[in-house]
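**Q** Output the structure for:
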Amino acid sequence: MKSSVIFSILILILEPVAAKSIYKVTCESPDSCPESVVGLNYDGKSVCTGVLVADDIVATNLHCIPEDIRQNETSCKGRITVTFPASRSRDEEYGDCEQIKWVSPALKDTALTPDWAFFKLSKKAPRLSAPINTSGISDGEVLTLYKIDPTDKGTGILRKVSCPAVQNSLANPFFTGVKSPIIAMVPCETMKGNSGSPLMTPNLEVKGLLNSMGTAADVNLKKAPFYHVSFGSNFACINIPGIASSASPHPDCGKANISSDIREASANLISRFTDPLMKSFNADVNTELDKLHAQSKFVILWDVDQKNRPFDGVQTKVSEVSFKPECINFKKDKMRTQQGRLQNGTVTYNLEYLEWGMEIHLDNGGRPRADLVSKKAQSTLQFSPAQMTSGQPVTFKHGHQSYTLQFCEDIRKK
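**A** Predicted structure coming up:
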């Protein structure tokens, strides 16, 4: 099992299965069963899915390859077998792995990293291969996922599902463009044993491979609305002579991400939505600050009391601003001249203003949206003018709170 900051990721290997080298696979719909999709069994105990992309080349996930042979030009004889399921026009057929040809970088502690491998069969397969499409995956593009679901009897059923790709989602903050190395599909329900399933166009071109999955229970953002998330490796990153060549690949195509990368990418994604609002946010707060100064006759200067919280999916308000009195805006010497002239008593100012905040909301795909929100506030400011003639700190009551304030000139001297 892999994990990440956002998800406890489940890689989609099924382990263990019946200890046998042949993985029996049938098509749920024999009339529309693609010839290129294969069931994969390695070391007689674990199963995945793969796809034939050339006469004798199968693509699958790197984590579906035994750890000791995850290297280019390494023999896989006797370690991996593939099953081509029967269809209306084809009988069930089998193939043996000859050599691991090309693999992605070593896997890290997260599924949000490239995860692919290509291996050569011992002989050409009597099936039509599926061409690779390296044009990339667009936001909202609906991909056809051909996956083999293992059964409790040790067999597999090839099924077809449709999954929409979702960019700029906290489910996968790295998926921000058509050539991003790792994509997210929401909703896309998959299961163990689906690893390596091809992500196809309607005309059966392969745009990527399924890597892993996450569910609502795995989301550290607690009540975030996205669910049944699946991740995939984008073949826009593939550049293998004779197999696929991507023009202008993404600069992160060879990067294996770690947990700290995910935290940074998530923060950057949220900032893309909050930063454009900050100028307006600050202007709105300053407007209310000016109102408070005017309503309190500039007897005191006010300060902003801002509380910032990390977004956790439950507490949507990430920034909240209120106001508090800061200091007495009179000269102490001037106030002393008023001794005896100011009667003991209480002065009250009625205050009306807005308290501002910034909220983040997620849609069903986990995409953030930032909003500025305000609420009306009413309060009173009360104090005794006579106390200010002493030149000592004075108690002010603002709403239900009391503040002991110094003169502003004393604060500036410090």
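
**Q** drop to CA atoms for contacts and neighbour counts, all remaining ones
**A** OK.

**Q** wait, isn't Leu107 in contact with Gly254?
**A** No: taking contacts as CA atoms under 8 Å, Leu107 lies outside contact range of Gly254: 11.3 Å.

**Q** more neighbours, those two?
**A** The neighbour comparison of Leu107 against Gly254 (other CA atoms under 10 Å) goes to Leu107, with 19 against 16.

**Q** mind listing what the more buried one touches?
**A** Each residue near Leu107 by CA atoms under 8 Å, 6 or more residues apart in numbering is listed here: His63, Thr113, Pro114, Asp115, Ala256.

**Q** Please generate a structure for the following sequence too, so the two can be compared:
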Amino acid sequence: MDRFGYFIFLIAILVSRAETAKAFQVECEDRANCSSSVAGLAMTGGSVCTGFLIDKDVLVTNFHCLPEGLKKVGSSCEGQIHFLFPATQDHQAEEADCDKILSLSSSDGDEPLRMDYAVLKLKSRVERPPLYVNDSGIRDGEDLTIYKIDPVPGRGGVLKRVTCPAMQNTIINPYFDGDLAGVVSLVPCSIIKGNSGSPMVDSSGSVKGVISASSELSLPEEVVQDKPNAKLNLASGTSFACIDLPTSAVLKSSLHAECRVKMDSKARKKRVDDMLEASRAKLQQQLNKTMDTVAADLTKAAHGIIHWKVDVIEATSEQNKKGIQSIFQFVPECLNLQKEKLAEVSTKLKDGKVSYDFKLPEVEVIMAYDDHYRIVGKTVRTDKLTTVDVVPTDLLNDEKSKIYLNQTPLPILSCYRRAN
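**A** This next block holds a predicted model:
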């Protein structure tokens, strides 16, 4: 490019910058609680995002915010991305231009929940404090403050803040299963288009991650039975525990294993299925102990004559739709009388039978969700009044022995024969 061409190029950049600044301005909702490190990003094509300083000439935003032609490390972003910092309590409004792309997350795979970040170099240093990067990970339940720029049609954007709790082990984001996970979720959290690239700041003022996406879900019916149309706003982002920044001060020698987990639709489904199975197995293990105690109590109530056992029945597809995974039922296991004793008892009974009334528990194991879409195992117990009739003459034939549950015959063996 000759001098004349370069001169024209510079004029074009200045004109573009002036037009961008005029069309897109950023102001603080509350200057006293406004971060001086956060900027609005105005890009060629009219799209806007949020970003924040981690050095006086280095800014972080999202990969998906960048124009298609800039999604390559080393690309020049001069004249294509403009930064607008609002006036705060301690700083005047300031503008800056983009120089080049320093680092990017990958765009591979079909998983919408993925690490999403871009590190940009500014043309010159700005007179604002950067945020200190904390790469120690994000704890379950940790409150994080999001400094976000909400677009305002016709005049730019307003820098606001909102505090949201981090939530691990939700079915929405099964990858966020530990503090060092790369993709995290904030539930609930009100994030809108234009907030992409906002910092997630902890209680000490350090930045722990960058917001990248938001969604709205209907709350589970079992959580909001009285509000069937209730919605849940949530956000996701990338943790600095898994961002290898291209600056010597924070460059990691190696990323955590959690940063290298496979993320695609198949992996996500498997993780959700594993979460469900683990919760179900844990709940069923706890129930087994309780049910064994109940079975022993039922045997005692029948004076030791009827021994009981627990049958676990897999739920039908229709029951699965209601969250029911399995059903625990109590059934007679065997009769604790020898044949000689049965014959003796038979001759002494006036009406030919012995009757017992029981309240037999039936327990449904249900996998539901709480208001953060975490899996919650619960049980629903129903006690059913049941009459058991023992007719000794019906028990003398080992091959055809039976008792009656609410007058319905039920084949049964002698505990002695069963033991042999």
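
**Q** intersection of neighbour lists for Leu107 and Gly254 of structure 1?
**A** Residues touching both Leu107 of structure 1 and Gly254 (CA under 8 Å, 6+ apart): Pro114.

**Q** Point to the residue nearest the middle of structure 1.
**A** Leu170 (2.5 Å; CA atoms, centre = their mean).

**Q** how far away is it from His361 of structure 1?
**A** 11 Å (CA to CA, to the nearest Å).

**Q** Touching both of these two, which residues are there?
**A** Residues touching both Leu170 of structure 1 and His361 by CA under 8 Å, 6+ apart: Pro368.

**Q** what's the helix or strand for Val304 of structure 1?
**A** Using DSSP states H and E, the element containing Val304 of structure 1 is strand 300-308.

**Q** and the following helix or strand past that strand, which residues are buried?
**A** Counting by DSSP H and E, the element after strand 300-308 of structure 1 in chain order, helix or strand, is strand 317-328. Under the neighbour-count criterion of 16 or more other CA atoms under 10 Å, strand 317-328 of structure 1 has Lys317, Val318, Ser319, Glu320, Val321, Ser322, Phe323, Pro325, Glu326, Cys327, Ile328 buried.

**Q** Who are the packing partners of strand 317-328 of structure 1?
**A** strand 300-308, strand 347-362, strand 401-405, helix 408-413 (3 or more CA pairs under 8 Å, 6 or more residues apart in numbering; DSSP states H and E).

**Q** what's the most buried one of these?
**A** Mean neighbours per residue, mean count of other CA atoms under 10 Å, is largest over those for strand 347-362, with a mean of 18.

**Q** which residues does Ile148 of structure 1 contact?
**A** Contacts of Ile148 of structure 1 by CA under 8 Å, 6+ apart are Val25, Gly39, Cys48, Thr49, Gly156, Ile157, Leu158, Arg159, Gly193, Asn194, Ser197.

**Q** quick one: what helix or strand has it in it?
**A** strand 142-150.

**Q** Also Leu269 of structure 1?
**A** Taking DSSP H and E as the criterion, Leu269 of structure 1 maps to helix 259-295.

**Q** Tell me how many other residues crowd Val294 of structure 2.
**A** Val294 of structure 2: 18 neighbours (other CA under 10 Å).

**Q** Distance check, it against Pro220 of structure 2.
**A** 32 Å.

**Q** And Leu66 of structure 2, by the same measure?
**A** Leu66 of structure 2 sits 36 Å away from Pro220 of structure 2, going by CA to CA.

**Q** higher neighbour count, these two?
**A** Leu66 (23 against 19).

**Q** what residue of structure 1 takes the place of the more buried one?
**A** When structure 1 is aligned by TM-score structural alignment, Leu66 of structure 2 is paired with Ile65.

**Q** ok, its match - contacts?
**A** Listed by CA under 8 Å, 6+ apart, the contact partners of Ile65 of structure 1 are Tyr42, Ala117.

**Q** Report the contact partners of Ala235 of structure 2.
**A** Ser185, Leu186, Val187, Pro188, Cys189, Ser190, Ile191, Ile211, Ser212, Ala213, Ser214, Ser215.

**Q** hmm, I was thinking of Asn350 of structure 1
**A** Gln295, Gln378, Ser379, Thr380, Leu381.

**Q** Mean distance of the helix or strand harbouring the last one to its aligned residues in structure 2, please.
**A** For Leu381 of structure 1, the element it lies in under DSSP H and E is strand 368-383. In the superposition with structure 2, the aligned residues lie an average of 3.9 Å away from strand 368-383 of structure 1, counting by mean CA distance after the TM-score superposition for structure 1.

**Q** Show me what that strand is packed up against.
**A** helix 259-295, strand 347-362, strand 394-398.

**Q** Now render the ones you listed as CSV, adding distance to Val166 of structure 1.
**A** Converted to CSV, those look like this (distance: least, CA to CA, whole Å):
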stretch, distance to Val166 of structure 1
helix 259-295, 14
strand 347-362, 13
strand 394-398, 48
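
**Q** Out of the ones you listed, the one nearest Ala247 of structure 1 is which?
**A** Nearest to Ala247 of structure 1 among these is helix 259-295 (24.8 Å), distances taken as CA to CA.

**Q** From the chain's centroid, how far away is the closest one?
**A** Its chain's C-alpha centre and that of helix 259-295 of structure 1 lie 21 Å apart, by CA atoms, centre = their mean, to the nearest Å.

**Q** rewinding a little: how about the residue nearest to the centre of structure 1: what's its closest non-neighbour residue?
**A** Gly366 (5.4 Å; CA to CA, 6 or more residues apart in numbering).

**Q** List the residues that contact the one you found.
**A** Counting by CA under 8 Å, 6+ apart, the residues that Gly366 of structure 1 touches are Ser169, Leu170, Ala171, Ala224, Pro225, Phe226.
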